[in-house]
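**Student:** Fold the following for me, if possible:
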Amino acid sequence: MPVDDAFSRHDMAILYDSFNGDGPDREFYLRLAGSPCRILDLGCGTGSLTLALARRGHAVTGLDPAPGMLAVARAKDTDRIVEWVSGSAMGFTLDREFDLVIMTGHVFQVFLDDPEASAVLASAYKHLAPGGRLAFESRNPLVREWERWTEPLTRARADVPDLGPVEVYYRVQQVEAEHVTFDTVFTLIETGERRTSASTLRFPGRATIARLLDDAGFRTVDWYGDWKRSPLTPQSSEIIAIASR
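**Tutor:** A predicted model of the protein is given here:
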């Protein structure tokens, strides 16, 4: 699975970090962790939530395949409280178990077919301690969020360190079955430079996710439709799964 430029390149990862601050999912995952425990953050990205969990006393490992993302994460970790690991969620092996494994920021959607998703879930299951939990979310395909990924609806601006004001917007290039291909377009206002990263995401439905979890060995799954733990319905914006080993 190739890593998008928006994640692999350090200059692009800085832009990503500036436009992806804390959202309503942050408190959900912080509360899910509960008392201090061992946590693995799969696809930890630039590490904002990873560090927040570590600062609450958890023993946290952050794993990501993108060197740009990990470079930004490590730069934030001035107290060296997180173990950062470079690796793919589809085939990693660590020498310990975890009480909680999380995949946030819709990371689950970057795995574009059943074999990729199954490899990730199997690796997570293998690294969970008895009674451990895997938690992640995926956008509900029934609400067709990608139809709102247009320039007028997604345009935003932020001040980026060392770059000044930057604008971003999204534009969809192709929708085919479960897959949506789109561009993230950054414009550096002071120079007019444009940096574009192409991405493809999978939008699996609940039934597909449930089957994949069952195939990986998870027998108990709690489902939610938003960050307030509302029941999952066809109108829910999110498919949130908490699977127990």
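**Student:** Please count neighbours and contacts with C-alpha atoms only from this point.
**Tutor:** OK.
**Student:** Report the contact partners of the residue lying closest to residue 59 once chain neighbours are set aside.
**Tutor:** Excluding the flanking residues, the one nearest residue 59 by CA to CA, 6 or more residues apart in numbering is residue 38, at 4.8 Å. By CA atoms under 8 Å, 6 or more residues apart in numbering, the residues touching residue 38 are 58-60, 97-100.
**Student:** and the two most separated of those residues?
**Tutor:** Pairwise distances across these peak at 13.8 Å for 58 and 97 (criterion: CA to CA).
**Student:** contact partners of stretch 229-241?
**Tutor:** With contact meaning CA under 8 Å, 6+ apart, stretch 229-241 is reached by 134-140, 142-143, 206, 221-226.
**Student:** Farthest pair within those?
**Tutor:** Using CA to CA, the pair of the contacts of stretch 229-241 lying farthest apart is 134 and 143, separated by 24.5 Å.
**Student:** more neighbours, those two?
**Tutor:** residue 134 (24 against 13; other CA atoms under 10 Å).
**Student:** circling back: would you reformat the contacts of residue 38 as a markdown table and include neighbour count?
**Tutor:** What follows is the contacts of residue 38, written out as a markdown table (neighbours: other CA atoms under 10 Å):
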| residue | neighbour count |
| --- | --- |
| 58 | 20 |
| 59 | 18 |
| 60 | 25 |
| 97 | 18 |
| 98 | 23 |
| 99 | 20 |
| 100 | 25 |
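**Student:** quick one: which of those is nearest to residue 25?
**Tutor:** For those, the nearest to residue 25 is residue 100 (15.8 Å; CA to CA).
**Student:** element containing that closest one, please.
**Tutor:** strand 98-103 (DSSP states H and E).
**Student:** which strands and helices sit next to that strand?
**Tutor:** Other helices and strands packing on strand 98-103, by 3 or more CA pairs under 8 Å, 6 or more residues apart in numbering; DSSP states H and E, are strand 38-42, strand 128-139.
**Student:** Now do the helix or strand following the shortest one: everything it contacts.
**Tutor:** Looking back up the chat, that one is strand 38-42. Using DSSP H and E, the helix or strand that follows strand 38-42 in sequence is helix 48-55. When contacts are defined by CA under 8 Å, 6+ apart, helix 48-55 is touched by residues 22, 26, 30, 33, 41, 44, 60-62, 73, 77, 81-82.
**Student:** Would you write out the ChimeraX command that picks the buried residues out of the residues you listed?
**Tutor:** One line in ChimeraX is enough to select the buried ones among these; burial here means 16 or more other CA atoms under 10 Å:
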select :26,33,41,44,60,61,62,73,77,81,82
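**Student:** Alongside the first, I'd like the structure of this one:
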Amino acid sequence: MTDYDPRLVDVYDQDNPDGPDHDFYRGLAGEASARSVVDLGCGTGILTVTLASVERSVVGVDPSASMIGFARNRPGAAHVDWVVGDSRSIPGTGYDFAAMTGNVAQAIPGAAWPRTLRDLRLAMGNGGTLAFESRNPAVRAWDNWAFDDKRRDSLHGPLIERRTVSAPAPGVVELQTSTTFAATGECVDETQQLAFRDRNTITRDVRAAGFAVEATYGDWIRTPFTDHAPIMVFVCRAV
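**Tutor:** Model (predicted):
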């Protein structure tokens, strides 16, 4: 992948703050009495560091060197093993809790998705918990994602952002975002493709990889999923 501009990584937490989603994953890890955790697609590590404790070892894995570089400088980072890579880079086996947060599952395209699930199953012990969320494609959240000339402040001065949204293939949404640093006029362009899989597809893929789906929620307070819920939160068991 083309890595993120480090200046944009600096505003990542502003766009993705700690909140009820992280509370859900922290609570789930506690209920599982997790002693070894892998946070796959950990980004800047805002959740990852809070999962670590004296009794619990945590590994944060992300393909972005810029994201991992930021995470390594976060308070509490010394208690986490940081790895630049994807599911094939997860060190060791026997994890009893694994998470993919921030809709990371949607950023894993095509054949990489079932491979990721298989890699996670190989890394986990029998009975381990895998949890992740994905947006419900029926809600079509992407219809509201395009914008022009959105302005905001950052550590690197004012930013002007624009985004266009398209659907180049069934189940795929492409975001093209341009960020201009107002002080210099420098522009950074990013293209991201997201996979929108429905509940049945994800359930089938999870089962094929060796997990049983124990629950599917439609929010962070564990309301059972309905067809109109904005997200699908999966809690799975390694079998």
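**Student:** Please state their TM-score.
**Tutor:** Scored against TM-score structural alignment, normalised by the length of the second structure, the superposed chains reach a TM-score of 0.90; 236 aligned residues with a CA RMSD of 2.1 Å.
**Student:** re the thing from before, please report the distance of the counterpart of the residue nearest to residue 59 of the first structure in the second structure from residue 232 of the second structure.
**Tutor:** Residue correspondence to the second structure (TM-score structural alignment): residue 38 of the first structure is matched to residue 36. Distance, residue 36 of the second structure to residue 232 of the second structure, using CA to CA, to the nearest Å: 25 Å.
**Student:** same check, this time on residue 209 of the second structure
**Tutor:** Distance, residue 209 of the second structure to residue 232 of the second structure, by CA to CA: 19 Å.
**Student:** quick one, which of these two is more surrounded?
**Tutor:** Neighbour tally, residue 209 of the second structure and residue 232, criterion other CA under 10 Å: the higher count belongs to residue 232, 26 against 19.
**Student:** That one -> the first structure?
**Tutor:** Using TM-score structural alignment, the partner of residue 232 of the second structure in the first structure is residue 239.
**Student:** Which residue lies closest in space to the most centrally placed residue in the second structure, excluding its sequence neighbours?
**Tutor:** For the second structure, the residue sitting closest to the mean C-alpha position, by CA atoms, centre = their mean, is residue 104 at 2.8 Å. The shortest distance from residue 104 of the second structure to any non-neighbouring residue, by CA to CA, 6+ apart, is to residue 41 (6.1 Å).
**Student:** Just the element for the alignment partner in the second structure of residue 29 of the first structure, please.
**Tutor:** When the second structure is aligned by TM-score structural alignment, residue 29 of the first structure is paired with residue 25. Here residue 25 of the second structure, judged by DSSP H and E, is contained in helix 20-31.
**Student:** Mind giving me the packing neighbours of that helix?
**Tutor:** helix 48-51.
**Student:** what's in contact with whatever helix or strand comes next after the helix it packs on?
**Tutor:** Using DSSP H and E, the next helix or strand after helix 48-51 of the second structure towards the C-terminus is strand 57-62. Applying CA under 8 Å, 6+ apart, the contact partners of strand 57-62 of the second structure are 35-43, 45, 48, 51-52, 68, 79-87, 89-90.
**Student:** Tell me how far strand 57-62 of the second structure lies from the chain's centre.
**Tutor:** 13 Å (CA atoms, centre = their mean, to the nearest Å).
**Student:** The first structure: matching residues for that strand?
**Tutor:** Aligned using TM-score structural alignment, strand 57-62 of the second structure spans residues 59-64 in the first structure.
**Student:** Mean deviation, the matching stretch versus the second structure?
**Tutor:** Aligned to the second structure and superposed, stretch 59-64 of the first structure gives a mean residue distance of 0.7 Å (mean CA distance after the TM-score superposition for the first structure).
**Student:** Residue 69 of the first structure touches residue 11, doesn't it?
**Tutor:** No: using CA atoms under 8 Å, residue 69 of the first structure makes no contact with residue 11, being 9.6 Å away.
**Student:** that older thread, what's the average distance of the strand holding residue 100 of the first structure to the second structure?
**Tutor:** Taken over the aligned residues, the distance from strand 98-103 of the first structure to the second structure averages 0.5 Å (mean CA distance after the TM-score superposition for the first structure).
**Student:** Quick one: distance of that strand to the chain centre.
**Tutor:** Remark: strand 98-103 of the first structure is offset 13 Å from the chain centroid, using CA atoms, centre = their mean.
**Student:** so where is it in the second structure?
**Tutor:** Going by TM-score structural alignment, strand 98-103 of the first structure sits over residues 95-100 in the second structure.
**Student:** Any buried residues in the longest helix belonging to the first structure, and which?
**Tutor:** Longest helix in the first structure, counting residues (DSSP state H): helix 114-126. Across helix 114-126 of the first structure, burial judged by 16+ other CA under 10 Å covers 116-126.
**Student:** likewise stretch 50-59 of the first structure?
**Tutor:** Counting neighbours by 16+ other CA under 10 Å, one finds that the buried residues in stretch 50-59 of the first structure are 50-51, 53-54, 58-59.
**Student:** what does stretch 204-220 of the second structure give?
**Tutor:** Using 16+ other CA under 10 Å as the test for burial, stretch 204-220 of the second structure gives 205-207, 209-213, 216-220.
**Student:** Of those, which is the nearest to residue 236 of the second structure?
**Tutor:** Proximity of these to residue 236 of the second structure (CA to CA) peaks at residue 213, which lies at 4.3 Å.
**Student:** Who's the closest spatial neighbour of that closest one, skipping the chain neighbours?
**Tutor:** Closest residue to residue 213 of the second structure apart from its sequence neighbours, by CA to CA, 6+ apart: residue 236 at 4.3 Å.
**Student:** does that neighbour really touch residue 126, like I thought?
**Tutor:** No: assessed by CA under 8 Å, residue 236 of the second structure is found out of contact with residue 126, at 11.5 Å.
**Student:** Looking at these two, which is more packed in?
**Tutor:** Neighbour tally, residue 236 of the second structure and residue 126, criterion other CA under 10 Å: the higher count belongs to residue 236, 24 against 16.
**Student:** and the more buried one, that's in a strand?
**Tutor:** Yes: membership of residue 236 of the second structure in a strand is supported by DSSP: H, G, I helix; E, B strand; the rest coil.
**Student:** List the contacts of it.
**Tutor:** Residue 236 of the second structure makes contacts with 129-131, 211-215, as judged by CA under 8 Å, 6+ apart.
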